[in-house]
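# Sequence and predicted structure are below.
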Amino acid sequence: MQMDRLSARSLRLVCLSLLPLALSGAVAGKKPVIGQIAPDAELTLVDGTKLNLGEMRGDVVVLNFWATWCVPCRTELPILDTYYQIQKRHGLRVYAVTTEGSVPLYRLKPLFGRLQIAPARKIKGPYGPIDGGVPTNYIIDRSGKVRYAKAGALTLEILNEQLVPLLRERAPTQ
């Protein structure tokens, strides 16, 4: 009988102690929804620099999730890089986030040594491959709204269709 009370009490304590964690996860886990303000996230670049997505308001941001084994990803990265080089002066930021946490940095450096887009090692926040598919891309406008979220490679046509109107928009005033 005493053992049952101890077990029930222990279970209640464990549940109560996990409640704040569960609640914070529910708030922090808000998924990106097209047309709504993008949930905040923290990017960790390959060089260790940490960037906050919320601080990028005023720029158009592309979050590209890719993998080394993904053939469409390896085709898409040079297209994204060339597009970025042409449009960065208009307020475009592109981050290529690897979905493979176990890939050693020395395997990523040769690829990104040739590219100007920023390679990210990880992201803390509700972004990632949609339905497990890579590449996955999110586009966030200057006001911080999600304007595109889709699994599948970006082509030049899609980039122009999605980004040109957003890059023409004025940055919101504070």
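That came in fine, so what should we check first?
# okay, CA-based contacts and neighbour counts for the rest of this
Will do.
# now the helices for the chain?
Counting by DSSP state H, the chain has these helices, from start to end: 2-28, 71-87, 105-113, 156-168.
# Make CSV from these and add mean neighbour count and distance to Lys145 to it.
Formatted as CSV, those follow (neighbours: other Cα atoms under 10 Å; distance: least, Cα to Cα, whole Å):
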stretch, mean neighbour count, distance to Lys145
helix 2-28, 11, 17
helix 71-87, 17, 19
helix 105-113, 12, 28
helix 156-168, 14, 11
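# now the ones you listed in TSV, with distance to Asp47?
Below are the helices of the chain laid out as TSV (distance: least, Cα to Cα, whole Å):
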stretch	distance to Asp47
helix 2-28	25
helix 71-87	18
helix 105-113	9
helix 156-168	27
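# Which one of those lies nearest to Leu53?
Leu53 sits nearest to helix 2-28 of all those, at 13.7 Å, using Cα to Cα.
# one step back: could you say which one of the helices of the chain comes nearest to Val134?
Val134 lies closest to helix 71-87 among the helices of the chain, at 7.1 Å (Cα to Cα).
# Pasting the second one now:
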Amino acid sequence: MIKWTVGILIAVLIISGIIIKMVKSNTELTESIETIQAAYVTSVIDNESGLEKGKVPPNFELPTLSGEKVKLTDYKGKIVILNFWASWCGPCKVEMPHMQNYYKNNKDATNVEIIAVNMTSEERGGQKSIEKFVKEYGLTFPILLDNDGIVMDLYNIITIPTTYVIDTDGVISQKILGPMDDKMINELVENLK
């Protein structure tokens, strides 16, 4: 009985060692692939599209939820927080209250505008999902609808939320991948004043 138990224990340890080695090897391979992909994506985004820091981002015109047409160039002379999001995106749900809080507290006192471009072509529930999200989070800044995904493609949006901070000269100051909070938004804006 003891030999049997010891044998099973040794077999479990050997199998565990093999599994750990395979997972570690797979993790290193995955990290290498992700590093290469990130370098390629950064290269494509930064060198070919004009979306890197210090460049003027592509202009676009999109409708708002109420049907008005808005152009990015309408906001030249202001600091623009240009955010790409979707209603099903968990990190977007975390970020939106912070953006709304900043907007509510600063829209009249600063030269800052928040523009949230909904990736409407990727929405799972259509415009009703967007309207429900906007109401639930009490969003009062402009919500633009990228119905055909053209702006999403133009800005090479792969991860959401993605935010571009554009200075008063209409030049990209920062690109943020992932959710922002109040502190980050304040710091990004303060660095441009």
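Thanks, I have the structure now. These figures come from a predicted structure and were not determined experimentally.
# Can you calculate the TM-score here?
Between these two chains, after superposing, the TM-score reads 0.70 (TM-score structural alignment, normalised by the length of structure 1); 137 aligned residues with a Cα RMSD of 1.9 Å.
# picking up where we left off before, nearest to Arg93 of structure 1, out of the helices of structure 1?
Smallest distance to Arg93 of structure 1 across the helices of structure 1 (Cα to Cα): 7.1 Å, for helix 71-87.
# residues in structure 2 aligned with the closest one?
Structural correspondence for helix 71-87 of structure 1: residues 90-106 of structure 2, per TM-score structural alignment.
# How about the contacts made by Gly170 of structure 2?
By Cα atoms under 8 Å, 6 or more residues apart in numbering, the contact list for Gly170 of structure 2 reads Val56, Pro57, Thr73, Lys76, Gly77, Lys78, Ile79.
# Same list (the residues you listed) but as CSV, adding distance to Asn111 of structure 2.
Shown next, in CSV, are these (distance: Cα to Cα, whole Å):
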residue, distance to Asn111 of structure 2
Val56, 19
Pro57, 19
Thr73, 15
Lys76, 10
Gly77, 8
Lys78, 5
Ile79, 6
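# Of the helices of structure 1, which is nearest Ile139 of structure 1?
helix 156-168 (8.2 Å).
# now the angle from that closest one to helix 71-87?
Put simply, helix 156-168 of structure 1 runs at 40 degrees to helix 71-87, going by axes from the mean of the first three to the mean of the last three Cα atoms, to 10 degrees.
# just how off-centre is helix 156-168 of structure 1 within its chain?
Computed by Cα atoms, centre = their mean, to the nearest Å, the chain-centroid distance of helix 156-168 of structure 1 equals 19 Å.
# likewise stretch 7-27 of structure 1?
29 Å.
# Identify all contacting residues around that stretch.
Contacts of stretch 7-27 of structure 1 (Cα under 8 Å, 6+ apart): none.
# so Leu156 of structure 1 makes contact with Leu77?
No. Using Cα atoms under 8 Å, Leu156 of structure 1 makes no contact with Leu77, being 11.5 Å away.
# Need the residues touching each of the two.
Common neighbours of Leu156 of structure 1 and Leu77 (Cα under 8 Å, 6+ apart) do not exist.
# circling back: can you say which of the helices of structure 1 is nearest to Val46 of structure 1?
helix 105-113 (7.4 Å).
# For Ser87 of structure 2, which residues are in contact?
Contact analysis of Ser87 of structure 2 by Cα under 8 Å, 6+ apart lists Lys93, Asn118, Glu123, Ser129, Ile130, Phe133.
# picking up where we left off before, compare the contacts of Gly170 of structure 2 and tell me which has the most neighbours.
Among those, Ile79 has the most neighbours (other Cα atoms under 10 Å), with 25 neighbours.
# Please say which position in structure 1 that residue maps to.
That one, Ile79 of structure 2, aligns with Val60 by TM-score structural alignment.
# OK, contacts around its match?
Under the criterion of Cα under 8 Å, 6+ apart, the neighbours of Val60 of structure 1 are Gly91, Leu92, Arg93, Ile139, Ile140, Asp141, Arg142, Leu163, Leu166, Leu167.
# wait, the last one sits on Gly91?
Yes. The pair Leu167 of structure 1 and Gly91 qualifies as a contact (Cα under 8 Å) at a distance of 6.9 Å.
# Excluding covalently adjacent residues, which one is nearest to the equivalent of Ala38 of structure 1 over in structure 2?
Under the alignment (TM-score structural alignment), Ala38 of structure 1 pairs with Pro57 in structure 2. The spatial neighbour of Pro57 of structure 2 that comes closest, neighbours along the chain excluded (Cα to Cα, 6 or more residues apart in numbering), is Leu51 at 5.7 Å.
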